[in-house]
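Asks: My questions concern the predicted model and sequence given below.
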Amino acid sequence: MTERAATEQDVRAVAARSREAAAELAPLGRAAKDAALHAMADALVAATDAVLAANAKDVANGRDTGIGESLIDRLALDADRVAAMAQGLRDVAALPDPVGEVLRGYTQPNGLQIRQLRVPFGVVAIIYEARPNVTVDAAGLALKSGNAALLRGSGSAYESNSVLVDVLAAAAEKAGLPRDSVLLVPGTDRASVGHLLKARGLVDLIIPRGGAGLINYVVQNATVPVIETGVGNVHVYVDAAADLEVAERIVVNSKTSRVSVCNSAETLLVHAAIADEFLPRITGALQSAGVVLHGDDAFAALDGVLPATDEDWEREYLSLDMAARVVADVDEAIAHIRRWSSGHTEAIVTRDLDVAQRFVARVDSAAVMVNASTRFTDGGEFGFGAEIGISTQKMHARGPMGLAELTSTKWVVTGAGHTR
């Protein structure tokens, strides 16, 4: 793939177009936005062949340049995935419109009426790797929440994203919305990302989605406000009071359901009291599913288990690999998680309510699962429709981010000639 350069002027010019579109989107009612979302979904299905042709070029380029199979899995589209993206737009249209929701409202003793309302951010830029479905999800969520979407996908998905944005923008325009409601940031070189990060005053919010390298680069270099997302060093702790059949099912699903996503489990912790019985059982089950375990001494004593190092405890594998260790009790499990977790998702499997409550209270991550797979940390599973990402920071939005997380607030004060 030939890298496409973009100057600061190029990037700022597109951001300025997004800002103009955002001003037109902000006051729109639900009916106009929902009609546009349905039009975009229909247009996407109609353009399936063009989307898949462009995507085939990206996949071929990716294989030629040697990107890993986990990224190929995120990059590749087929007719079912295109149909699922279109359905995601329809699902977002069916959700309540967050804009205009009154979060607080009251009347002061002097008669002033005070309300706090949800309002769009304005221009929301999303920087993401590989996955072209994010292009559609982000555009749909941004539009429904009254924002303009400024999209910077990776160079590996450039052909796919170019076609997708053209299809979505044309459909939005046909439905009566600004064509610039959805725009692609020009350029595939790293410099274009740097220009976007400095577009303060034109861009209101940046959301990075991808690996640790991308997220750290954005957080460390942006002058535009950033919501940090996504790196998932996710843990499952199997307690002494666990139902071992349930535990096996949850661990295997958390690890193997889809390994290339951020809610896939990367580390297994097992209470020492059940280690003799559970370790051979879960090791066999995971190995039968193709998982390579990297374990402490207790796990490494079993056939086929590799010895673990600190690099394994801190690693987001995104592959059929998993770190594993035995812990003395729930407190040691919590200590391990607090030391190594990225703050994304942790799970406990137990029938002891007190232990579960202790785990939930002391584990400081965006999502905590009790007797459920880590794979449920997802906007769709939470009922949000398509998600914009999973926030691992603590300000404004945390965990799966849907429509409400793409809004800010404003105060509206109504008086009757009041003066102070």
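Replies: Received the coordinates, thanks.

Asks: all contacts plus neighbour counts: C-alpha atoms, from now on.
Replies: OK.

Asks: pretty sure Ala347 belongs to a strand, no?
Replies: Yes - judged by DSSP: H, G, I helix; E, B strand; the rest coil, Ala347 forms part of a strand.

Asks: Run a quick neighbour tally on it.
Replies: Ala347 has 27 neighbours, counted by other Cα atoms under 10 Å.

Asks: from memory it sits against Val360, does it?
Replies: No - with contacts counted by Cα atoms under 8 Å, Ala347 stays clear of Val360, the gap being 9.0 Å.

Asks: Now for these two: what residues contact both?
Replies: Common contacts of Ala347 and Val360 (Cα atoms under 8 Å, 6 or more residues apart in numbering): Val368.

Asks: Count the residues that sit near Val412.
Replies: For Val412, the neighbour count with other Cα under 10 Å is 12.

Asks: I meant His235, not that one.
Replies: Other residues within reach of His235, judged by other Cα under 10 Å, total 34.

Asks: Contacts only, for it.
Replies: By Cα under 8 Å, 6+ apart, His235 lies in contact with 265-269, 337, 341, 345-347.

Asks: secondary structure element for it?
Replies: Element membership for His235 (DSSP states H and E) is strand 234-238.

Asks: quick one, that strand and strand 345-349 angle?
Replies: If you take axes from the mean of the first three to the mean of the last three Cα atoms, to 10 degrees, strand 234-238 sits at 10 degrees to strand 345-349.

Asks: Could I get the buried residue list for whichever helix or strand comes after strand 234-238?
Replies: Using DSSP H and E, the helix or strand that follows strand 234-238 towards the C-terminus is helix 244-256. Within helix 244-256, the residues that qualify as buried by neighbour count (16 or more other Cα atoms under 10 Å) are 244, 247-248, 250-256.

Asks: Included below, for side-by-side comparison, is a second structure:
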Amino acid sequence: MDFEIRGERKPQGRRKLRAERAEYFRLVRQGYSNKEASRLIGVHERTGREWRNGRTNPNRFRAPARPEWAPAGVSGPSRYLREDERIHIADRLREKATVRAIAGELGRSPSTISREIRRNCHPDSGSYRPHAAQARADERRPRPKPGKIALNPELRAAVQAGLDEQWSPEQICHALRRTFPDRPEMHVAHETIYQALYVQGRGELRRELAGALRSGRARRKPQRQANCRQPRFTDPMVMISERPAEAEDRAVPGHWEGDPIIGKDGASAIGTLVERHTRYVMLLHLPNGRTAEHVRDALTETVRTLPAHLMRSLTWDQGSEMAAHKSFTVATGVPVYFCDPASPWQRGSNENTNGLLRQYFPKGTDLSVHGPEHLAAVAVQLNGRPRKTLGWETPAERLHKLVAA
């Protein structure tokens, strides 16, 4: 072999290994395995597989790049398989090629090729005929399609009988599988029953049967996505994405995170504040509940005990207790930033601290019995613990240095 492995092993990137790539495919065409060909040209065998099959994202499927030996005349992958791709599948199946090899050649997912062969092969002989497969695919594609319940009167009667007995759609679908174990045409998913009830104009089930559902709704309740929610407060929120970068990297002290911990039956609460740089903890006494006004007053009183340079911002979740955030900002000059919905990791220090506080204030207990003196004692004990993230300093020591400076 005239090819020489390059002496400079500095990474060149996938596109710069032109000589290695060309030599790799020459060896593969001669019958060498991927492992052997990769060894001979001095690259990792994973690189050889990516050259041969196309490169994919390991976390989420993405159509791989067109490999070296993709059939001529085939353009990039579309949503549906084309007739020329089906012809290529049939030719390669006659050559006993594997599904993964065919998928790599066409730049498709192996599951797409496997599903195509399984759904469109001849029902009797089991052979794959590309033109017949294309005709079957075209026949299945038009929308809308009649539902399974509408096409089977016996199934429709069985579903209606179950709804008359106040059964849920999920109970009906499992009962049908037990009653007709050998008749797949009588099996139906519970989502199909919901579709037959809720979708207007189908006529698959009597509309009055929707009243038999436990929800009592005659139509589906739309679920809003997090980015489509209505504003929670009257005063506009400033989201965490607009918080200064100095708060994100914890380099500058004075940026705090806050949240209440809730007592038994939601009737009592204790407010918590954690400084991001030092992990210093302060507890808010809320004897009269956690309404927006009570939380605002407790926060205002606590913030005024701190030096101005140690109270630069406050980050909170979108709980109703912060509805008065604008008046708090006006009174103290401290901006409030709100986390995204269902994103507790954006207040990681506060969530961690609340877990530590449950050692002193267990869940399911009445938190109103703890007075301000006891809350201060708990905060002192937490602030006196050495913390690994602070180089085994305590939050109190770290804050004392900042105040002294």
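Replies: Sure, I can see it. Keep in mind that this is a model prediction, so the values were computed, not measured.

Asks: TM-score them against each other, please.
Replies: Superposed pair, TM-score by TM-score structural alignment, normalised by the length of the second structure: 0.25. Supporting alignment: 152 aligned residues with a Cα RMSD of 6.4 Å.

Asks: distance of Ala150 of the second structure from Arg39 of the second structure?
Replies: Distance, Ala150 of the second structure to Arg39 of the second structure, using Cα to Cα, to the nearest Å: 60 Å.

Asks: From the contact counts, what lies against the host helix or strand of Trp411 of the first structure?
Replies: Take DSSP H and E as the rule and Trp411 of the first structure turns out to sit in strand 407-414. Secondary-structure packing of strand 407-414 of the first structure (3 or more Cα pairs under 8 Å, 6 or more residues apart in numbering; DSSP states H and E): strand 113-120.

Asks: In terms of secondary structure, what does the strand or helix carrying Val295 of the second structure contact?
Replies: Following DSSP H and E, one finds Val295 of the second structure within helix 292-303. When contacts are defined as 3+ Cα pairs under 8 Å, 6+ apart, helix 292-303 of the second structure packs onto strand 281-285, helix 325-332.

Asks: winner for burial among these?
Replies: Among those, ranked by average contacts under mean count of other Cα atoms under 10 Å, first place goes to strand 281-285 (a mean of 23).

Asks: which outside residues touch it?
Replies: Against strand 281-285 of the second structure from outside (Cα under 8 Å, 6+ apart): 270-275, 298-299, 302, 353, 371-372, 375-376, 379, 382-383.

Asks: These in helices, which ones?
Replies: Counted as lying in helices by DSSP state H, out of the contacts of strand 281-285 of the second structure, are 298-299, 302, 353, 372, 375-376, 379, 382-383.

Asks: Which single one of these is nearest to His174 of the second structure?
Replies: Distance to His174 of the second structure, by Cα to Cα, is smallest for Thr353 among those, at 45.4 Å.

Asks: so how many other residues sit close to the closest one?
Replies: Going by other Cα under 10 Å, the residues that sit close to Thr353 of the second structure add up to 17.

Asks: which stretches of the stretch 251-400 of the first structure form helices?
Replies: 275-288, 297-300, 310-314, 330-340, 353-362 (DSSP state H, counting those that start in this stretch).

Asks: Output those helices in TSV, with mean neighbour count and distance to Gly389 of the first structure appended to each entry.
Replies: Listed next are these as TSV, based on neighbours: other Cα atoms under 10 Å; distance: least, Cα to Cα, whole Å:
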stretch	mean neighbour count	distance to Gly389 of the first structure
helix 275-288	16	28
helix 297-300	18	34
helix 310-314	16	21
helix 330-340	18	21
helix 353-362	15	22
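
Asks: Ok, which of those comes nearest Ile114 of the first structure?
Replies: Between Ile114 of the first structure and the helices of the stretch 251-400 of the first structure, the shortest gap by Cα to Cα is with helix 353-362, which sits at 35.3 Å.

Asks: Show me what that closest one packs onto, helices and strands only.
Replies: Helix 353-362 of the first structure sits against helix 330-340, with contacts defined as 3+ Cα pairs under 8 Å, 6+ apart.

Asks: in the one helix or strand Glu170 of the second structure maps to, what counts as buried?
Replies: Applying DSSP H and E as the criterion places Glu170 of the second structure in helix 169-179. By neighbour count with 16+ other Cα under 10 Å, helix 169-179 of the second structure contains the buried residues 169, 172-173, 175-176.

Asks: Which one of the residues you listed is nearest to Ser111 of the second structure?
Replies: Of all those, Cys173 has the smallest distance to Ser111 of the second structure: 27.9 Å, by Cα to Cα.

Asks: Columns distance to His285 of the second structure on top of the buried residues of helix 169-179 of the second structure, output as CSV?
Replies: Listed next are the buried residues of helix 169-179 of the second structure as CSV, based on distance: Cα to Cα, whole Å:
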residue, distance to His285 of the second structure
Pro169, 49
Ile172, 52
Cys173, 53
Ala175, 55
Leu176, 57
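
Asks: wait, which of these is closest to Ala331 of the second structure?
Replies: Closest to Ala331 of the second structure, out of all of the buried residues of helix 169-179 of the second structure and judged by Cα to Cα, is Pro169, at 54.8 Å.

Asks: Please pull up the helix or strand immediately following the helix or strand containing Ala170 of the first structure.
Replies: Taking DSSP H and E as the criterion, Ala170 of the first structure maps to helix 158-174. Using DSSP H and E, the helix or strand that directly follows helix 158-174 of the first structure along the chain is strand 182-184.

Asks: Quick check: what element follows that next one along the chain?
Replies: Counting by DSSP H and E, what follows strand 182-184 of the first structure is helix 190-197.

Asks: Would you tell me what the next helix or strand after that following helix is?
Replies: Moving toward the C-terminus from helix 190-197 of the first structure, the next element (DSSP H and E) is strand 205-209.

Asks: Check which helices and strands that following strand is in contact with.
Replies: Going by 3+ Cα pairs under 8 Å, 6+ apart, strand 205-209 of the first structure lies up against strand 123-128, helix 212-221.

Asks: Please repeat the previous calculation with a cut-off of 6 Å.
Replies: Strand 205-209 of the first structure sits against strand 123-128, with contacts defined as 3 or more Cα pairs under 6 Å, 6 or more residues apart in numbering; DSSP states H and E.

Asks: Between helix 244-256 and the strand holding His235 of the first structure, find me the angle.
Replies: Using the same axes, to 10 degrees, the direction of strand 234-238 of the first structure lies 170 degrees away from that of helix 244-256.

Asks: for the helices and strands packed on helix 292-303 of the second structure, which one sits closest to Ile117 of the second structure?
Replies: Among these, helix 325-332 comes nearest to Ile117 of the second structure, with 60.2 Å by Cα to Cα.
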